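[1] coords please:
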Amino acid sequence: MFDYRSAALEVLNTEIAALQQLDQYFDQHFLDACDMILANKGKVVVMGIGKSGHIGNKIAATLASTGTPAFFVHPGEAAHGDLGMIAPGDIVLAISNSGESQEILALFPVLKRLQIKIISMTGNPQSNMAKLSEGHLCIHVPKEACPLGLAPTSSATATLVMGDALAVSLLQARGFTAEDFALSHPGGALGRKLLLKLSDIMHLGDDLPMVTPQTLIRDALLEISQKGLGMTAVIDDKQHLLGIFTDGDLRRILDKRIDIHTTAIRDVMTENPTVAHPDMLAAEGLNLMQSKSINGLLLCDHNKLVGALNMHDLLRAGVM
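    Okay, the predicted model is just below:
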């Protein structure tokens, strides 16, 4: 039986060795490329053919999601009309391991005429693409992981890592924050965690469970049942929070044989409950609830009750 594991480990070790020597190319050329892109007012247009094109697509997506406007253009399509997507002030990031991709080199004269700056990413600093570009990022690797030395493997990995290094370096230089990242990912789980506030999912108005201190426990239980949050707030006549009563509190008072028909809620409520501000991020609210081992949370503004929610609300919102 063929030893698949040994073959896989050989690939891993070869690609690790390729990446370990990549740091020598984070040199002045890399710094100049970062400065060029950071100072640029236009977009970064990534180009690549074949496997370099697939990697280029990912690099463009990473740049775009980390604060550097970018998109991918296929060189073949660019030669048949898509070149119109590139405007003066843009920068082209041209990727080719050999540095001799004719589909890309054929576009250089037009790009030069448009005064488009070009940064090439190749495995050969002496290639035509490297020599004709304003900037060059070297991605040379000692050997491919493919035993035939033909399939782009180590070189593709090195290209991807160089693209990530470029994107993350620019991210840090721009002072790009997690909130900025979330703005470009509003539909994903990260966007929900970084953008969604408790006020976006809280219950309010007639859906807010609340009773006065004089309310009998039996009537408070009706309020809890009707509002469906497993708790009720206890407030004064100005809606200032005095306490909370939960399903857990009910189990405890039943063990003590307290008469729910004659006892007021003020006698059994929990004073000074855990509260949050409605402007708190939903993810922070979740952390607060988990740290306090509670299933419901009251939201207050200057001690005035404005909302409430429970774990089910966070679950429905996709925060957990």
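[2] rest of the way, CA atoms for contacts and neighbours
    Will do.
[3] what about the residue in the chain sticking out farthest from the centre, distance to Q24?
    Largest separation from the mean C-alpha position in the chain: T262, at 53.4 Å (CA atoms, centre = their mean). According to CA to CA, to the nearest Å, T262 and Q24 sit 80 Å apart.
[4] and the longest helix seen in the chain, which residues are buried?
    Using DSSP state H to define each element, the chain has its longest helix at helix 154-174. Within helix 154-174, the residues scored as buried using 16 or more other CA atoms under 10 Å are 154-164, 166-168, 170-171.
[5] Nearest spatial neighbour of the residue farthest from the centre of the chain, chain-adjacent residues omitted?
    L216 (6.4 Å; CA to CA, 6 or more residues apart in numbering).
[6] Does that neighbour touch I265 like I think?
    Yes - using CA atoms under 8 Å, L216 is in contact with I265, at 5.6 Å.
[7] Compare the two and say which is more crowded by neighbours.
    Neighbours were counted for L216 and for I265 using other CA atoms under 10 Å; I265 has more, 24 against 19.
[8] which ones are touching M231?
    Shown here is M231, whose contacts under the criterion CA atoms under 8 Å, 6 or more residues apart in numbering are P209, I224, I244, F245, T246, D247, G296.
[9] Give me the neighbour count for the first one.
    A count of neighbours around P209, defined by other CA under 10 Å, yields 26.
[10] How much space separates A173 from P278?
    From A173 over to P278 the distance is 33 Å, taken as CA to CA.
[11] For the comparison step, fold the sequence that follows:
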Amino acid sequence: MANPDHSKAVARARHVLDIESKAIARLAGQLDQRFDRACALILAASGRVAVSGMGKSGHVARKIAATFASTGTPALFVHPAEAAHGDLGMITGNDVVLALSYSGESDELVALLPSLKRLGVPLIAITGNGNSTLAREADVWLDGSVEQEACPLNLAPTASTTAALALGDALAVALLDARGFKAEDFALSHPGGSLGRRLLVRVSDLMHADDQVPAVDADVSLRDALLEISRKGLGMTAVLDQDGALAGIFTDGDLRRALDRGIDVHATRVGDVMTHSPATIDADQLAVEAVALMEKRRCNGLLVTRQGRLVGAVNMHDLLRARVV
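    Model (predicted):
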């Protein structure tokens, strides 16, 4: 069997990647004030960005629309052929249209131009031909031209679609930056993903509260504290002073240390063997911060406070179930 590093397939693949990477690098030199103008049109619009394209450009347009939508720029994909049969109603006068066509002469897109003009919708075109119909009719033309396709026949859209996709990403990120879009904003549009859980789930969403919070007075016996731990099943209990304020915590680890010293569980006050100044976390903090604190303190559970008062408890199992870890 031939060495894959020297096979014809690997050589071809490397050639393709070289062509496409050069096509993207070339785009940087093609950017000018027109890119600023395109961003300004989108930022000024009170509606959405309607992204459209046919064939392979249509697939790229769908991805660009999805990237816009997930990074703070409301967007949708409009199929140009379907637009001519009713879907044009998806576009309003408050929107901006971003049209992709390497030739700039796609019949379906060109056919929409009169209707878009009547709507008064700003048009941004990404094409490889600045003299094309689409480029001439657009309010802003972005140069997506490439020197060659990666296809050995120089026919199949390869480098050109990669370049268009990269330009779309460049627009999305420039707009994200202009809007001051933050990680928390990104999480709001990705609530089902791991990032969404890490940036949206708060301790208060997961904590055990009210009657589920293990808590005993400092004067109760160690035996009674153990019963509370067993009832609540969190491997710990908060210990409160006479005013109901948090005085400490008693955990499974504290119990092992107490038994090693020969403590009488019936005669010993829990306040005498508890851990003072326990690790706590505010209910409004992110659950991922609870994970970090547990790792730092090397513990499996935390007491939860709000304005200094005990309001709940959370342990590593709760965080694992919520898939925050």
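[12] Need the TM-score between these chains.
    After superposition, the two chains reach a TM-score of 0.96 (TM-score structural alignment, normalised by the length of the first structure), with 320 aligned residues with a CA RMSD of 1.4 Å.
[13] Which residue ranges of the stretch 101-250 of the first structure form strands?
    117-122, 135-138, 210-211, 231-235, 241-246 (DSSP state E, counting those that start in this stretch).
[14] Helices of the stretch 201-320 of the first structure, residue ranges please.
    With DSSP state H, counting those that start in this stretch as the criterion, the stretch 201-320 of the first structure has helices at 217-227, 247-255, 282-292, 311-316.
[15] Compare these and report which one is nearest to L19 of the first structure.
    Nearest to L19 of the first structure among those is helix 282-292; the distance by CA to CA comes to 36.1 Å.
[16] list the buried ones in that closest one?
    A282, A283, E284, G285, L286, L288, M289.
[17] what about it, how far off from the second structure?
    On superposition with the second structure, the mean distance recorded for helix 282-292 of the first structure (mean CA distance after the TM-score superposition for the first structure) is 1.7 Å.
[18] which secondary structure elements does that helix contact?
    helix 189-195, helix 311-316 (3 or more CA pairs under 8 Å, 6 or more residues apart in numbering; DSSP states H and E).
[19] Turn those into JSON lines, including mean neighbour count.
    As requested, these are exported to JSON lines (neighbours: other CA atoms under 10 Å):
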{"stretch": "helix 189-195", "mean neighbour count": "19"}
{"stretch": "helix 311-316", "mean neighbour count": "15"}
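[20] The ones you listed into a markdown table, with extra columns for distance to I49 of the first structure?
    As requested, those are exported to a markdown table (distance: least, CA to CA, whole Å):
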| stretch | distance to I49 of the first structure |
| --- | --- |
| helix 189-195 | 32 |
| helix 311-316 | 43 |
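[21] Just give me the match in the second structure for T262 of the first structure.
    In the second structure, the residue matched to T262 of the first structure (TM-score structural alignment) is A267.
[22] Its match contacts D224, correct?
    No - counting by CA under 8 Å, A267 of the second structure sits too far from D224 to count as a contact (10.6 Å).
[23] So M294 of the second structure is in contact with G301, correct?
    Yes - if you go by CA under 8 Å, M294 of the second structure and G301 touch, sitting 6.9 Å apart.
[24] Columns distance to K197 of the first structure on top of the strands of the stretch 101-250 of the first structure, output as CSV?
    Shown next, in CSV, are these (distance: least, CA to CA, whole Å):
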stretch, distance to K197 of the first structure
strand 117-122, 41
strand 135-138, 42
strand 210-211, 22
strand 231-235, 21
strand 241-246, 21
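[25] nearest to P69 of the first structure, of these?
    Proximity to P69 of the first structure, assessed across the strands of the stretch 101-250 of the first structure by CA to CA, is greatest for strand 117-122 (15.5 Å).
[26] Tell me which residues of the closest one come out buried.
    For strand 117-122 of the first structure, the neighbour count (16+ other CA under 10 Å) marks K117, I118, I119, S120, M121, T122 as buried.
[27] Leaving out the residues flanking it, which one is nearest to the last one?
    Leaving aside its chain neighbours, T122 of the first structure sits nearest to N97 (4.6 Å; criterion: CA to CA, 6+ apart).
[28] can you pull the contacts of the equivalent of that neighbour over in the second structure?
    Here N97 of the first structure is matched to Y102 in the second structure, going by TM-score structural alignment. Applying CA under 8 Å, 6+ apart, we find Y102 of the second structure in contact with S57, I126, T127, G128, N129, G144, S145, S160.
[29] thinking again about what came up before, can you tell me which of the buried residues of helix 154-174 of the first structure is nearest K193 of the first structure?
    L171 (20.2 Å).
[30] how close does the match of T262 of the first structure sit to A218 of the second structure?
    Separation of A267 of the second structure from A218 of the second structure (CA to CA): 13 Å.
[31] Same check on L286 of the second structure?
    For L286 of the second structure, the distance to A218 of the second structure equals 30 Å [CA to CA].
[32] Looking at the two, which is more packed in?
    More crowded of L286 of the second structure and A218, by other CA under 10 Å: A218, with 24 against 20.
[33] Show the contacting residues for the more buried one.
    Contacts of A218 of the second structure (CA under 8 Å, 6+ apart): V239, L240, D241, Q242, A247, R269, V270, G271, D272.
[34] mind checking what it lines up with in the first structure?
    Under the alignment (TM-score structural alignment), A218 of the second structure maps onto P213 of the first structure.
[35] ok, so what distance separates its match from H261 of the first structure?
    The value you get for P213 of the first structure to H261 of the first structure, if CA to CA is used, is 14 Å.
[36] wait, what's in contact with the spatially most central residue of the first structure?
    In the first structure, the residue lying closest to the centroid (CA atoms, centre = their mean) is L190, at 4.6 Å. Each residue near L190 of the first structure by CA under 8 Å, 6+ apart is listed here: A182.
[37] Need the counterpart of it in the second structure.
    So L190 of the first structure corresponds to L195, using TM-score structural alignment.
[38] what residues are up against the residue lying closest to E184 of the second structure once chain neighbours are set aside?
    Leaving aside its sequence neighbours, E184 of the second structure sits nearest to L199 (CA to CA, 6+ apart; 6.0 Å). By CA under 8 Å, 6+ apart, L199 of the second structure lies in contact with A183, E184, A187, L286, V288.
[39] Can you tell me the element the corresponding residue of the first structure for A13 of the second structure falls in?
    In the first structure, A13 of the second structure lines up with A8, judged by TM-score structural alignment. Using DSSP states H and E, A8 of the first structure maps to helix 4-20.
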